[in-house]
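Undergrad: Okay, sequence plus prediction incoming.
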Amino acid sequence: IVFLVSHLAKERLKPHLLPSNVEKAMTAPAVAVIGHDLDFPQLLPRLFPHNPGAKDWFHDGHLRERTAFRNGSLQGAYFIIAARALGLDCGPMSGFDNAGVDKEFFGGTDIKSNFICGLGYGDPSGIFDRSPRLEFDEACRIL
C-alpha cells in the first residue's frame, strides 16, 4: 500500500484518474494505492514457513498473476474493514489508469495496482446512502 497524503503525491496521481474520481481523490486526506506483488512467491518461505516449498507452486505466470490479484483483493477488503473499524470513511475507486499508476508509484517493482481508496472523515452531506443490494436468492445458491 502506498499512502498519498501530500498535495504533491496526489498531484502525481491526478493525471491517471478518470474525471469522475479527480475531486474525490484530491480532497481526501489520504489516498491508499492498493497493490499486489507478482513476485510474492519469493516471500513465501518467510510468510508461509510451515511449507518452505510453497514458492515452487507458482512457476506458471498466469497462476501467479491470478493468485496475486485474488489475494491482493482480499487484503484490500480487509484494509477497508480495518479502516472503517477505526471510524474512517473509505472511498474505494477503480476508475484510473492502472498502467500509469503502476509506473508512477510502483516503477521498477513487480507490484501492480488493484484499486485506490480515499480515506478520511466524509462530509455527511456528500455521502450518499448505501446502494441497493441483490436479494439473497439473486446472488446465492445453496446446493
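TA: On my side now, so go ahead.
Undergrad: For the rest of this, base every contact and every neighbour count on C-alpha atoms.
TA: Will do.
Undergrad: Residue 13 contacts residue 101, correct?
TA: Yes - counting by C-alpha atoms under 8 Å, residue 13 does reach residue 101; the two are 6.8 Å apart.
Undergrad: then this one, side by side with the first:
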Amino acid sequence: MSLILDPTAQDLLFREARTANTFTDEPVTDEQVQAIYDLVKYGPTAFNQSPLRIVLVRSTEGRERLVRHMAEGNQAKTSTAPLVALLVADNEFHEELPALLPHFPQAKDAFFSERPVREQAAALNASLQAAYFIIGVRAAGLAAGPMTGYDAAGIEKEFLDGDHKLLMVVNIGKPGEDAWFPRLPRLSYDEVVTTV
C-alpha cells in the first residue's frame, strides 16, 4: 500500500463511509461543527478564496420551512436528522480576498470584478470546500447525508439572498438503524485514468 494515511482512517473517511439515510437522536453540537470547519478550512482553493457559507438549520421552525422544499424522498430524513446544513456559495466572496491574500491585494479587482467570473469561481471553489466539509463530518465520527433533491429556488428564497447560491443540503448525525443503502459500484482506475 502506498498511502501514508492509516488504513482505519482510510476506511472512516472513504471505504466504509456512506451517505446516511437515518440518524440517531444524539445531538450534533456547535463545538463539533466548529471543529469540523476549523479542520477543513485549510483545503486548497484557487487564490485561497473561501466562498463556502454554511447555514445550520436547528430550530423546529427552520426545519419546517426547509422540509417543505425537499423532495418527497428526502423529507423524512431531513425532518429527523440531528442537524441540517445548507452549503452555499457566496458570490460576493471577493470582498474577503484582500485579507486572505495580503501578498496579492489586486486579486479582488484583477480577477473578480465581473459578476459572471465571480459566480463561476464561487461555484467551483465552494463545491471543493463542500467536499472537504463532508470529509470533515466523517473525520468527526459523524455521518453525512448530502442531497440535491429539493426546490433550490424555494430554499434560496426562504433562507438566502441574491448573492448566495445553494449547492447542497447535508443531514448530519450519528447513523441510525438501517442507515445505509447497498453500496453501488464505482468506476475502476483503468476506466478513469489515462496517461499522455
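TA: Yep, that arrived. This structure is a prediction, so every number in the text was calculated from the model and none was measured.
Undergrad: Matching residue 63 of structure 2 against structure 1, which residue comes up?
TA: Counting by TM-score structural alignment, residue 63 of structure 2 lines up with residue 10 in structure 1.
Undergrad: Which helix or which strand is home to the residue sitting nearest the centre point of structure 1?
TA: Most central residue of structure 1, judged by C-alpha distance to the mean C-alpha position with C-alpha atoms, centre = their mean, is residue 34 at 3.0 Å. When elements are assigned from DSSP states H and E, residue 34 of structure 1 belongs to strand 30-37.
Undergrad: Would you mind identifying the next helix or strand past that strand?
TA: On the C-terminal side of strand 30-37 of structure 1, the closest following helix or strand by DSSP H and E is helix 44-47.
Undergrad: Specify the local secondary structure of the equivalent of residue 132 of structure 1 over in structure 2.
TA: The criterion is TM-score structural alignment: under it, residue 132 of structure 1 has residue 185 as its aligned partner in structure 2. Following DSSP: H, G, I helix; E, B strand; the rest coil, residue 185 of structure 2 is assigned to coil.
Undergrad: quick revisit: report the contact partners of the residue nearest to the centre of structure 1.
TA: Residue 34 of structure 1 sits next to 1, 2, 72, 76, 113, 114, 115, 116, 117 when contact means C-alpha atoms under 8 Å, 6 or more residues apart in numbering.
Undergrad: Isn't the second one up against residue 36?
TA: Okay, so that is residue 2 of structure 1. No - with contact defined as C-alpha under 8 Å, residue 2 of structure 1 does not count as touching residue 36 (11.2 Å).
Undergrad: hey, where'd the strands end up in structure 2?
TA: Counting by DSSP state E, the segments of structure 2 that form strands are 52-57, 83-90, 143-147, 164-173.
Undergrad: Would you convert those strands into TSV that also reports distance to residue 135 of structure 2?
TA: As requested, these are exported to TSV (distance: least, C-alpha to C-alpha, whole Å):
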stretch	distance to residue 135 of structure 2
strand 52-57	15
strand 83-90	14
strand 143-147	9
strand 164-173	12
